[in-house]
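# no sequence on hand, only this structure:
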C-alpha cells in the first residue's frame, strides 16, 4: 500500500536515473547521536559539535530556540572565544514554541554574554531547521535543538557532512535568514536586516509571556 501510494505520487520512482545530477558529492558523512536508550543521556551530540568547532574560525548555529544550562553556556563561550559564532533562532514575535520563546526572554543576556551574535529571525513562518556550519566545509544537520531536552534526554541524530558544496548551499539559506533577522550583540547594539519586518506583540501576548516568564523559572530543566 505504501509503495503503491508513493509510485502514484512519484511517477518516475522505478526508472529515475538522475542521481548524479540531483545529489552533491561529500568526502565523508558520519552519523552521531546521544544514545537510543531511555532515560538521561551523555551530551554526545553537543560534545561532537564542541570538538569539531575547536579549529573553526566561523561557526553558525541554526536552531528553533535556545534553552541552555551551565555546561551548554560554557560550550558556546568556548566556541565564541576563538571563532565568530552566530546563532540564528526564531524571534519571539514569530516563534511557535512558547516555552522556548519565554526562556529566551529570561536568558537573553546570558546567551549574548557567551560572545555569540544572535539573529532573531522574522521569517514568514517559524523555521524548524537544526544545523551547524563550521567554516566553509563541514555541515552538521539533523534533529538536535540547542536545548536541554535534546542535549540530555531525547534521542537525537545528526549527520556530520564534509562537503563544501552542501555547506555553500546551507550558507546561502542562512544568509537569507540573516537578512530577515534582527542582529543583537552583547553590547546591546541591534541591527535590522534588509528584509526584516517588524512585528509588535499585542497586549495579550505581552501579558501571556510576562506571566509565563515567572512560571517557567523553576521548570527550566523540564523544557
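Sure thing, it's come through. Because the structure is a prediction, the values reported are computed rather than measured.
# C-alpha from now on. contacts and neighbour counts both.
OK.
# now the residue nearest the centre of the chain. Nearest residue, chain neighbours left out?
For the chain, residue 63 is the residue whose C-alpha lies nearest the centre (CA atoms, centre = their mean; 1.6 Å). The shortest distance from residue 63 to any non-neighbouring residue, by CA to CA, 6 or more residues apart in numbering, is to residue 130 (4.8 Å).
# just give me the neighbour total for that neighbour.
20 (other CA atoms under 10 Å).
# could you do the one 10 residues further on as well?
The number of residues packed near residue 140 is 26, by other CA under 10 Å.
# wouldn't it be in contact with residue 160 here?
Yes - assessed by CA atoms under 8 Å, residue 140 is found in contact with residue 160 at 4.5 Å.
# distance between the helix or strand hosting residue 71 and the chain's centre?
Secondary structure from DSSP states H and E places residue 71 in helix 70-80. Taking CA atoms, centre = their mean, to the nearest Å, one finds helix 70-80 lying 15 Å from the centre of the chain it belongs to.
# what residues sit buried inside that helix?
Judged by neighbour count (16 or more other CA atoms under 10 Å), helix 70-80 contains these buried residues: 72-73, 75-80.
# next: stretch 162-170.
Buried, per 16+ other CA under 10 Å, within stretch 162-170: 162-164, 166-168, 170.
# ditto for stretch 44-61
44-46, 48-50, 52-53, 56, 58-61.
# now do the contacts for the closest residue to residue 96 other than its chain neighbours.
Residue nearest to residue 96 in three dimensions, not counting chain neighbours: residue 126, with 6.3 Å by CA to CA, 6+ apart. Applying CA atoms under 8 Å, 6 or more residues apart in numbering to residue 126 gives the contacts 64, 90, 94-96.
# contacts only, for residue 113.
Here residue 113 is in contact with 77, 186 (CA under 8 Å, 6+ apart).
# ok, so what distance separates it from residue 222?
23 Å (CA to CA, to the nearest Å).
# one more: residue 28?
For residue 28 relative to residue 222 (CA to CA), the value is 36 Å.
# let's bring in a second one:
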C-alpha cells in the first residue's frame, strides 16, 4: 500500500475515534470522569479506546439490570413488613428527610428498638461471629468481599462445619475476582464443598459460561446473618489481617477494622440485602426465610440499611454522605482508608469547615494500593487549607475502618469507602444509626485512633518533594476513569 494512503487511513481512524468519543463518552457520566476518559482517548487513541471498551461502562449488563429491577421490587414489597419497632422521639427534621431520600433511592425502612455494639479487635470480631454461627438453629448467611480459610479464620470455618453437621443450611457469597487472586482460594472452596455449604461467586468473571460484566465491578459487602436474630457488618473481611499476601507480609502490613453486631428489627433489613444478592447469583430466593420474624433488640437505636452499587440508578452512598455533611451543625468525623472524593463531596466537606464545623479525617499513613494512595494524597492540600484536621494512622497498619459521625446523635458504618470506586463501581452496604449511645461508641474508637495517629499539618505537607506532587496529580487523573 502507498505510504500516503496508510497515513490517510491512520488519520481518518484517529479523527473518527476522537469525534465518536466526544459524542459517546460524556453521556450520563460525571464531568470529571468524562474529561478523564477523553484525555486518555485523545492522548492514546487506540489504547484509550480499548481501555474504555473494557471498563468504560460502570453499569451491570442488561440481564443483571433486569434482575436488579426484580430485586428492587422485592425490596419495595418487603418494606411494608420491615418497618418495625418504635422510633425514638424528637428526631431532627433533616434526619426524617434524609431517611426518606434513602428510601426513595432503594434503601430499607428506618426501624426502631435495635441493639448495635462495635467490635474493634480483629480476632475478637472473628470469635464473636464464630460464636453467633454456633448458635444457629435455622440458617447462616455469609457474604464477604474476601473469604479465606486460613489459620486466622479456622475457628470461623469450624463453626460453619459444626452447624452443617447439625443440618443447618449455610449459604455463602464471595466476590469472584477478589478471591481468585488471593492465596488459599482453592482450599477455601474445597472446605465449603466438604461441609456441604451452598455457595456462589458474586459478580463472576466467567465468559465461557456467559457470565461477564465490567471486570472491576465488585461486591464489596461484608455481612453475616444468623437465624434472622443477629447480624454483623462493617469493614472486616474473613481472612488474616495481612490478607496472606507476600508483599503485605514483607512490609509488615496489618489491617485495622471495625465491625458492628446488630440485633432487633434491623437484622431483617440486612438479611434482605443478602437475599437480594443471593437471588442475583442463584436466580432464586431460599424458602423458609421469614423477614417478618423479629422481636425488639437489646437497645432502642433507630437504624436504616442503605445498599448501593452499579445496580442502582444513582450513587446511594454518596448522596447519604452529602446529606449528612450538609445537615451537620457541630462536627463531622470521617474514617476512610481510601479517600478520593468527587467534586460534590469535596465541596460539602470544605463548606462544612466554612460554616464553622469541626471536621476531621482519619486515613492511613501508608497505603497498600499505590494509585489510590497517591490520588488520595492529591486532596490533602485543599483539605488542610480549608481547615480539615487530617490524622495519619501509623504504619505498618492499614486503617481499614469506614465510618462517619455527625454531631452527637447520628453515625454511619459499613463497607463503603469515601472514594469514587465505592460510590460507582462497588456493591456496598451502609448502616445509618440514630442514637447518642452508639455515637459515643464511635467517639471512643475515634479517640483511640487519634491517640495512635499523628496530625498532618499544612506546613509539613508543603515540604513534599516535587516527584510526590507529580505522582499524586497523575493518580488523581486516573482515579476519575469511572
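Received, thanks. These numbers were taken from a predicted model, which means no experiment stands behind them.
# tm score of chain vs chain?
Once superposed, chain against chain, the TM-score is 0.71 (TM-score structural alignment, normalised by the length of structure 1); 197 aligned residues with a CA RMSD of 3.6 Å.
# thinking again about what came up before, and the buried residues of helix 70-80 of structure 1, which two are the farthest apart?
72 and 80 (12.4 Å; CA to CA).
# coming back round to it: show me what the residue nearest to the centre of structure 1 aligns to in structure 2.
Counting by TM-score structural alignment, residue 63 of structure 1 corresponds to residue 336 in structure 2.
# what span of structure 1 is stretch 55-68 of structure 2 aligned with?
Mapping stretch 55-68 of structure 2 onto structure 1 (TM-score structural alignment) gives no aligned residues.
# and the next element down the chain from whichever helix or strand residue 171 of structure 2 is part of?
Using DSSP H and E, residue 171 of structure 2 maps to strand 170-175. Sequence order places helix 176-180 as the next helix or strand after strand 170-175 of structure 2, per DSSP H and E.
# what packs against the helix or strand following that following helix?
Remark: after helix 176-180 of structure 2, the chain's next helix or strand is helix 185-195, criterion DSSP H and E. Secondary-structure packing of helix 185-195 of structure 2 (3 or more CA pairs under 8 Å, 6 or more residues apart in numbering; DSSP states H and E): helix 154-165.
# and the helix it packs on, which residues are buried?
154-161, 163-164.
# quick one, strands of the stretch 1-150 of structure 2?
111-119, 140-144 (DSSP state E, counting those that start in this stretch).
# could you identify which of the ones you listed is most buried?
strand 140-144 (a mean of 25; mean count of other CA atoms under 10 Å).
# what span of structure 1 lines up against stretch 442-451 of structure 2?
Using TM-score structural alignment, stretch 442-451 of structure 2 pairs with 170-179 in structure 1.
# average offset of that stretch relative to structure 2?
Average distance, stretch 170-179 of structure 1 versus aligned residues of structure 2 after superposition (mean CA distance after the TM-score superposition for structure 1): 1.1 Å.
# how about the helices in structure 1?
Counting by DSSP state H, one finds helices in structure 1 at the ranges 2-9, 19-22, 44-52, 70-80, 98-113, 148-152, 164-179, 203-215.
# of those helices, which is nearest residue 188 of structure 1?
Among the helices of structure 1, helix 98-113 sits nearest to residue 188 of structure 1 (CA to CA), with 8.9 Å.
# quick revisit: go through the helices of structure 1 and name the closest to residue 192 of structure 1.
helix 164-179 (7.8 Å).
# for the closest one, what is the distance to the chain centroid?
Distance, centroid of helix 164-179 of structure 1 to centroid of chain: 13 Å (CA atoms, centre = their mean).
# is it true that residue 156 of structure 1 touches residue 147?
No - using CA under 8 Å, residue 156 of structure 1 makes no contact with residue 147, being 11.5 Å away.
# okay, how far is it across stretch 365-383 of structure 2, tip to tip?
16 Å.
# now what about that stretch, what contacts it?
For stretch 365-383 of structure 2, contacts defined as CA under 8 Å, 6+ apart pick out 248, 338-340, 350, 389, 392-398, 458, 461-462, 469, 471-477, 479.
# buried ones among the residues you listed?
For the contacts of stretch 365-383 of structure 2, buried by 16+ other CA under 10 Å: 248, 338-340, 350, 389, 392-398, 458, 471-473, 475-477, 479.
# so which of the residues you listed belong to strands?
Within these, residues falling in strands by DSSP state E are 339-340, 389, 392-393, 397-398.
# dump those residues into TSV; add distance to residue 141 of structure 2 as well.
Converted to TSV, those look like this (distance: CA to CA, whole Å):
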residue	distance to residue 141 of structure 2
339	30
340	32
389	39
392	35
393	33
397	30
398	28
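# from the residues you listed, pick the one nearest residue 48 of structure 2.
If you rank these by distance to residue 48 of structure 2 using CA to CA, residue 340 comes first, at 22.4 Å.
# that closest one contacts residue 418, doesn't it?
Yes - using CA under 8 Å, residue 340 of structure 2 is in contact with residue 418, at 6.3 Å.
# circling back to that earlier point, of the contacts of residue 126 of structure 1, which are reproduced in structure 2?
Checked against structure 2 using both residues aligned by TM-score structural alignment, their matches' CA atoms under 8 Å, the contacts of residue 126 of structure 1 keep these contacts: 64, 90, 94-96.
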